[in-house]
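Visitor: fold the following, please.
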Amino acid sequence: MRGHKQRRFAAALAATVVASLIIRVPASAAPPTSLDANPDNRAAAAQLSKDNGLPLQEAQRRIARQDQQIALADQLRHSLGAGFGGAWIDHDHAGRLTVAIVGAGTAASVRKAAVTKQLTDTTTLVVQRSYAELEHISTALGTRLAAANEDAPHGLQAAIDVKHNTVRLDLPKGKNLTDTQHDAIRWASQQFGNAVSFGAYDQPSVPRYCGGQYYCDPPLRSGLATYMGGGRCTTAFMTYSGSAYYMLTAGHCAEIGYYFYVPTYYYGTQYVGYAVDYDFGYWGDSALIYIEDAAWWRPRGWVYPQTVIRSYGYDYVGQYVCKQGSTTGYTCGRITQTNATVHYPDRTLTGMTWSTACVAAGDSGSGVYYGSRAHGILSGGPYSGCGMIHEPVTRALSRWGVNLLSS
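Guide: Coordinates of the predicted model:
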């Protein structure tokens, strides 16, 4: 289901594994740039240490290499083309990058690229299916599950399992399914065979809005509380198209309120703008908010308080990402699933990313990022316990035809 706001203004934007082969505040104030000073490195290392029972020094070593590993994965995603089967950071094996390849013939090119980036512990895994094939299966399965989940009390979910070269279909543990859902499971087995694996999940997924904190004077940035229609969410990244500026947040926030406000320190709560359009359903969870008085708000590519965002990119399993939310503040976690189909109480979303970060009501809309790289928009999490679901920022930018505002 895609949400639409009918009111528009002239200024709004019209927009399986085969073999293993061992072979990734004031505008003038400048944010810290050194590795040690970066709060993302400290927080992510602390979380990695806790998650894996590692000495902090080892966790810091792994986190310090993450940007290079992701850059290598991005490079290979493009250079290998149909030979790319996915990539992940393997914290069960010293945090090395593993690259899945279709056929052993490209292993040498992977080794060469890894040596160039001084990531000589990078390994390859020969698989049957390309990542593009997995994405195709995931999309087709997501479409079928979204229809099957309609009016069902408990939803079917799915995600790409890059480590096993399959798309995993998860059933709600201990819950009864409808006849339509059983039909969808049989269809998946018949249509895709062993390309689809099966699992179960315990906690239902929910969006994270709330009904105040994290306020800031201009410039407008990610990580601030934003109010709409009696609810509270969090601002995500700033964007632009031509001379117009826009703010991203979660689509379900725009579904409960058309006009958006942000509390400031000196000026009280101020009007930001209105929802140009939003998605909350099959196409994910994102909203585009037009900033009416950009001259006053002076939007910047920052995350609260002043972490500079310079680029955006893909999500990889094993990578650590962080968010600044208006309820739980600054938390980080490890990406566990990509291209996930997620069932919320009254709708099913596709193309989402799961991680282990802790979130709570009111954090929805937060910009998900690491270092200076944007990754997504916080959507929700499990009903209880830690876990974060985010909308990939790559899709949101493309969906709304806007550019990421950097620095």
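
Visitor: when you work out contacts or count neighbours from here on, use the C-alpha atoms and nothing else.
Guide: Noted.

Visitor: quick one: the lengthiest helix in the chain to chain centroid distance?
Guide: Scanning the chain for the longest helix, with DSSP state H as the assignment, gives helix 56-80. With C-alpha atoms, centre = their mean, to the nearest Å as the basis, helix 56-80 stands 17 Å off its chain's centre.

Visitor: second input sequence below; structure requested for side-by-side comparison:
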Amino acid sequence: MAVALTSSATAGPPTQPADSAMIAAMARDFGITTDQARDRLVREDAASRTEGDLKAKLGPAYAGAWLNGDASQLTVAATSDSQIQTIRNAGATPKLVKNNLGTLDALKTKLDNNARKVTKAVPGWYVDVQNNTVVVLTRDTAGAKQFVKSAGVNEADVRFEQSVEDPKPYIDVVGGNAYYIGSGSRCSVGFSVTNGGFVTAGHCGTQGASTTQPSGSFAGSSFPGNDYAWVRVSAGNTMKPEVNRYPGTVQVNGSTEAAVGASVCRSGSTTGWHCGTIQQKNASVSYQEGTVTGLTRTNACAEPGDSGGSWLAGDQAQGVTSGGSGTCSGGTPVMYFQPVNEILQAYGLTLMTSGGGGTTTTNPTGPTGPTGPTNPGNTTWKQGTAYAAGATVTYNGANYRCLQGHTAQPGWEPPSVPALWQRV
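Guide: As a prediction, this is how the structure comes out:
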């Protein structure tokens, strides 16, 4: 029997109460009351922690997880009968499947490696954990099958899905706040980092490109392939751990990744606040400029003028707007964002959170951590554990302080991710 998700479903520090304007936007876009929106966020927070814990416990048997429509039930897929009771004991609903997540990701990687041969027949592809397969979107089935074959993937191992999507990167944008690139194109600030700048979308500018309002330059940029960048701003600008929600701001308190099925809200000056749900992760999107992999697919709307903007689940940073199809005035939107944790790890950046306050830049220096509360004593670092900013752990005999809230994943050991951990 399924067990309802509650805030005590798994150990770990709770996130801060959601901003009232975000609650109102969720109520508007989901057609629910504000009380129901608050309850949903509580359930989603519990689900994220449970998912991280089970991912570590199940190991190679893990095959993905997702929430149902109202986020009242977390389903976790596994490839082994022996893990079913472990899933039930955690308060989630088990589903026995054929392929583990590693197998699905490997199939998708083969398609990613063949991206140079993609045509307009294939708008994108992604891992679909709910159906335990890889979906290839197609406008022309014959062309899509040829693409899959040339990647060395068996047709029987993927599902072809007819699509009218025509994804485009939204480059003329304002998100939280506007900034300008070169001679006048606009993009939006994603999230402030303590390194003296902010993260944004890679298609907004190439490395070295100058910016104004705030003044600075692109210290790193990757597009296509990825769609991320960070801008180092000039002295005198004050960085804030906030996102513009038109009107007012939302505080950012970490970057714990939300589950498939969880609610997300995005900010953009063209369309304001809009919310939706996470549909799939690790999606590949075929833009005219080239293919971008590792994106998160959602049903929230956006329009040109929203690129690079912030995506939040409660008070947790999720990513920056990449592009998509549809509008906020009609039709069925499909929108993609670049996950923020990948950006932070790629450039060794530290997300600025409300526990660390704002910083006024002088000459940019290396990462500096927030001064939030620490645990009363060190604990040994463990996969699947949700760590709050300021938590301290021991790993291989060394002590580390958590710089931003997250759920520990394989490969995120403290020495490997300076964006998340600082040795003390």
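
Visitor: quick one: the next helix or strand after the longest helix of structure 1 aligns where in structure 2?
Guide: Next helix or strand after helix 56-80 of structure 1 toward the C-terminus (DSSP states H and E): strand 84-90. Aligned using TM-score structural alignment, strand 84-90 of structure 1 spans residues 62-68 in structure 2.

Visitor: ok, now stretch 389-399 of structure 1?
Guide: With TM-score structural alignment as the criterion, stretch 389-399 of structure 1 aligns to 336-346.

Visitor: which outside residues touch the matching stretch?
Guide: 199, 201, 226-229, 255, 294-298, 311, 317-324, 349-351, 417-419 (C-alpha atoms under 8 Å, 6 or more residues apart in numbering).

Visitor: go through those residues and flag which are in strands.
Guide: In strands, defined here by DSSP state E, the members of the contacts of stretch 336-346 of structure 2 are 199, 228-229, 294-298, 311, 317-324.

Visitor: count of residues packed around Gly324 of structure 2?
Guide: 28 (other C-alpha atoms under 10 Å).

Visitor: and if you look at the one 3 residues further on?
Guide: For Thr327 of structure 2, the neighbour count with other C-alpha under 10 Å is 17.

Visitor: element containing it, please.
Guide: Using DSSP H and E, Thr327 of structure 2 falls outside every helix and strand.

Visitor: that one touches Gly305, doesn't it?
Guide: No: contact between Thr327 of structure 2 and Gly305 fails when scored by C-alpha atoms under 8 Å: they sit 11.5 Å apart.

Visitor: now the longest helix of structure 1 on structure 2. Mean distance?
Guide: Mean deviation of helix 56-80 of structure 1 relative to structure 2 after superposition (mean C-alpha distance after the TM-score superposition for structure 1): 2.7 Å.

Visitor: now do the buried residues in that helix.
Guide: 56, 59-60, 62-70, 72-74, 76-77, 80 (16 or more other C-alpha atoms under 10 Å).

Visitor: quick check: angle from that helix to strand 373-382?
Guide: Angle, helix 56-80 of structure 1 to strand 373-382, by axes from the mean of the first three to the mean of the last three C-alpha atoms, to 10 degrees: 110 degrees.

Visitor: ok so, going back, how big's the offset between the match of stretch 389-399 of structure 1 and structure 1?
Guide: Stretch 336-346 of structure 2 sits 1.0 Å off on average (mean C-alpha distance after the TM-score superposition for structure 1).

Visitor: quick one: that stretch to chain centroid distance?
Guide: With C-alpha atoms, centre = their mean, you get 6 Å for stretch 336-346 of structure 2.

Visitor: with stretch 311-329 of structure 1 instead?
Guide: Worked out by C-alpha atoms, centre = their mean, stretch 311-329 of structure 1 lies 7 Å from the chain centre.
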